[in-house]
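Asker: dropping the sequence and predicted coords here.
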Amino acid sequence: MHILDTGLGVERLTRYLVITVITRPRTTAQKQAFYRRVVDRLHDELGMRKEDVMVSMVQNTDEDWSFFGGDAQFLPVLQAPW
């Protein structure tokens, strides 16, 4: 995988970390606090450069999950109308 600058002016090393989080909807403030905490801890505990960590979130809800059998297990069971 190659992570492009995308015009943000950041220079990355050849080693970097990409984190994708699947989550329920969160506020902007919650997301920003999470990004900061992850990057700060990776920097403080592992010595990673903050410029070499990319985090993205993918939001979904209960209807977006089927664990088996073609059913959405997190949704209420729909009863037939008859």
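Answerer: Received it, and whenever you're ready, just let me know what you need.
Asker: hey, let's count contacts and neighbours off CA atoms from now on
Answerer: Noted.
Asker: quick check, Met57 in contact with Val18.
Answerer: No: counting by C-alpha atoms under 8 Å, Met57 sits too far from Val18 to count as a contact (11.1 Å).
Asker: quick check: Trp65 vs Glu11, distance?
Answerer: 37 Å (C-alpha to C-alpha, to the nearest Å).
Asker: which one of those two has more residues nearby?
Answerer: Higher neighbour count among Trp65 and Glu11: Trp65, with 14 against 10, using other C-alpha atoms under 10 Å.
Asker: more neighbours: which of Met57 and Val18?
Answerer: Neighbour totals were compared for Met57 and Val18, and Met57 leads with 15 against 11 (other C-alpha under 10 Å).
Asker: please compare the first structure with the one that follows:
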Amino acid sequence: MPFVRIDTLGVDPGRLDALGRAVQEALVETLGVPPDDRFQVLTGHDGTHGTLRYDDFLGIHRDEGIVFVAITMRSGRTPDQKRALYRRIAELAQAYAGTEPRNVLVTLTENEPVDWSFGNGEAQFAPAGT
């Protein structure tokens, strides 16, 4: 049940869709997320009404192809699983959207079952009394 936010420069809907597919497939392949467990917000920034800021932190030169991927999910994955996820997202973003791996920045935030409500005002994975 990861919740994914993808922000990129440019508002091409085809590129946004390709990036969303890349992240979803990487989650399925590396973490075993069910294929239909997709919750994504895809945002293209046009440089006028919204933009992204970045520099060459850690000596990695980024350019206007930058993509920020923020994933929130339940805790429990190993460091090796997370590394595999980052690597696969970068590979698929390049294959599907032509995004250079150096331009893919991924953040991962973990939380607990009670931190999720999928509707109806309920914590489906942490019912009352647990």
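Answerer: All right, it came through fine. In this text, all values refer to a predicted model and were calculated from it rather than measured experimentally.
Asker: drop the TM-score for these two in here.
Answerer: Remark: TM-score between the superposed chains equals 0.76 [TM-score structural alignment, normalised by the length of structure 1]; 78 aligned residues with a C-alpha RMSD of 2.2 Å.
Asker: what strand or helix carries Lys31 of structure 1?
Answerer: Assigned by DSSP states H and E, Lys31 of structure 1 belongs to helix 28-46.
Asker: residue range for that helix in structure 2?
Answerer: Under TM-score structural alignment, helix 28-46 of structure 1 corresponds to residues 79-97 of structure 2.
Asker: that stretch against structure 1, how far on average?
Answerer: With mean C-alpha distance after the TM-score superposition for structure 1, stretch 79-97 of structure 2 departs from structure 1 by a mean of 0.9 Å once superposed.
Asker: contact partners of stretch 62-82 of structure 1?
Answerer: Outside of stretch 62-82 of structure 1, no residue comes within contact range by C-alpha atoms under 8 Å, 6 or more residues apart in numbering.
Asker: work out the gap between that stretch and the centre of the chain.
Answerer: 24 Å (C-alpha atoms, centre = their mean, to the nearest Å).
Asker: next one: stretch 104-114 of structure 2
Answerer: 9 Å.
Asker: if we can go back for a sec, can you list the buried residues in the helix holding Lys31 of structure 1?
Answerer: Within helix 28-46 of structure 1, the residues that count as buried by 16 or more other C-alpha atoms under 10 Å are Tyr35, Val38, Val39, Asp40, His43.
Asker: contacting residues around the closest residue to the fourth one other than its chain neighbours?
Answerer: Put plainly, it is Asp40 of structure 1. Distances taken as C-alpha to C-alpha, 6 or more residues apart in numbering place Lys50 nearest to Asp40 of structure 1, at 7.3 Å, with adjacent residues excluded. Lys50 of structure 1 makes contact with Val39, Asp40, Leu42, His43, according to C-alpha under 8 Å, 6+ apart.
Asker: ok, so of those residues, who is nearest Asp5 of structure 1?
Answerer: The closest of the contacts of Lys50 of structure 1 to Asp5 of structure 1 turns out to be Val39 (C-alpha to C-alpha; 17.8 Å).
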